[in-house]
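Visitor: got a predicted model here, sequence first, then my questions.
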Amino acid sequence: MDSNDRSQNRLNSWLQNVLVVVAIGLLIATMLNKGLSGDSWGWQRAEREVLVKRFNENLMLAKTEWLRRGRPGSVDLTTSDNRFVIKMNANGWPATDNGCLQLWQMLAGGRYQPETTVQPHRCNYRLSMDDSEEPLQLSYFSHSGQLK
C-alpha cells in the first residue's frame, strides 16, 4: 500500500466513526425528546391515579367519620397536610355545598387546580396536567359518593 491508499483508508475510517457518533447522537436525542416531552414513562398517568386514589380514600375517611360520630351535619377530616371541616349530606357523603373546587382541594389536594362545573349534587372536574395530554375528566356524585 502506498501513502495515498493509507490516507484514503484513514479518511474512510474517520468518516465511519463520525457517522456512528452522529447516528448514536440522533438516537439519544430522539429517545430523550420522546421521554421528556411525552408521557412514555407513564408519570402523568401515575400522578392522575394518585389524585383519584387520594380523593377516594379521603372520601371514605369522611364517610367513616360521619358514621362514627353519629351522622352529624359536618365532620373534621385530617389529612397528612391539613385539617378540614367538611359539610356532609343526608347520605353521609361530602356535600357539593362545600364548593367543588374546595372539595377537590380537601379530598384530592395536589398541586393542580381543576376547572370545575357544578350541577345539582354533582361536581365535574377537568384537570389538565400537560398541554400534550388529554385532560382528565371526572365527576363526583354527592348522592352516592362516587367519583367517575
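Guide: Structure received. Please read all numbers here as calculations on a predicted model, not as lab measurements.

Visitor: switch to C-alpha atoms for all contacts and neighbour counts from now on
Guide: Noted.

Visitor: all strands of this structure, in order?
Guide: Here the chain has its strands, by DSSP state E, at 74-78, 83-87, 115-119, 122-127, 136-141, 146-147.

Visitor: buried stuff in the fifth one?
Guide: Put plainly, it is strand 136-141. Of all the residues in strand 136-141, those buried under the rule 16 or more other C-alpha atoms under 10 Å are Leu138, Ser139, Tyr140, Phe141.

Visitor: please compare the first structure with the one that follows:
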Amino acid sequence: MKKAIFDLKAKQPCIRYCFLLLFLFVTTESFSQNAGKVEVIAPPLFDTLLAKRADLNKGKKGGIAGYASSYGYRVQIFSGSNRTAAYNAQAKCNREFPELRTYIVYHEPNFKVRAGDFRTRIEAERFREQLKDYFPILFIISEKINPPKVSPAND
C-alpha cells in the first residue's frame, strides 16, 4: 500500500509540469504575431503637401531659391521676462541695422531677442563688436538659421 501512495505522489508533480508546459506553449502561440497587411489611409491633401515641401527644399527651376535652413550663429541681444522690453530691443536693433533679421524666442519665462543669420562664428563676432555700443550684454548662440539668399554670379 505504501508503494501505491508513493507512485501517486510522484505522478502529481509530473502532471503539473506537463500542464504548465502545455499552458506556456499555448499562450506563446496565441500571442505570436503573424505577417499581415497594413493599409494606410491618408487624405489626398497630404500627398500634395509632401510634394510641395519637396519642391521648396530642393529649390525651384529658374533661379528662384527655395526654403532651406542650416546651422549657424546668431547674436543674442536681449534676455528677460518682460515682453515689452524684448519688443523694444528688437525695434532698436531694426532701427540701427535695418538689413538684419531679428527673431524673438520665448522659453518660459524668458523672452530672447536674437539677430542675424551668420554662417561662421567669425561673422557673428564681427557683428557683435558693432552691437556693443547699443546693447550691454551680448551672446553668440549656435542654432538653426535661415541662410541669406545668394544671387548667382554673372561671369
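Guide: In hand now; what should we look at? Bear in mind that the values here come from a model prediction, so they are computed numbers and not experimental data.

Visitor: care to give me the TM-score?
Guide: Structural agreement between the two chains, given as a TM-score (TM-score structural alignment, normalised by the length of structure 1), stands at 0.30; 61 aligned residues with a C-alpha RMSD of 4.0 Å.

Visitor: so can I have a markdown table of the strands of structure 1 showing distance to Phe55 of structure 1?
Guide: Output for the strands of structure 1, formatted as a markdown table (distance: least, C-alpha to C-alpha, whole Å):
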| stretch | distance to Phe55 of structure 1 |
| --- | --- |
| strand 74-78 | 12 |
| strand 83-87 | 13 |
| strand 115-119 | 15 |
| strand 122-127 | 12 |
| strand 136-141 | 10 |
| strand 146-147 | 8 |
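
Visitor: closest to Leu101 of structure 1 out of those strands?
Guide: Among those, strand 115-119 comes nearest to Leu101 of structure 1, with 6.5 Å by C-alpha to C-alpha.

Visitor: show me the contact partners of the closest one.
Guide: The set of residues that contact strand 115-119 of structure 1 without belonging to it, under C-alpha atoms under 8 Å, 6 or more residues apart in numbering, is Cys100, Leu101, Cys123, Asn124, Tyr125, Arg126, Leu127.

Visitor: right, so of the strands of structure 1, which gets closest to Ile28 of structure 1?
Guide: Go through those one by one with C-alpha to C-alpha and the one that ends up closest to Ile28 of structure 1 is strand 136-141, at 30.8 Å.

Visitor: where exactly do the helices run in structure 2?
Guide: With DSSP state H as the definition, structure 2 shows helices at residue ranges 2-31, 44-58, 83-96, 121-131.
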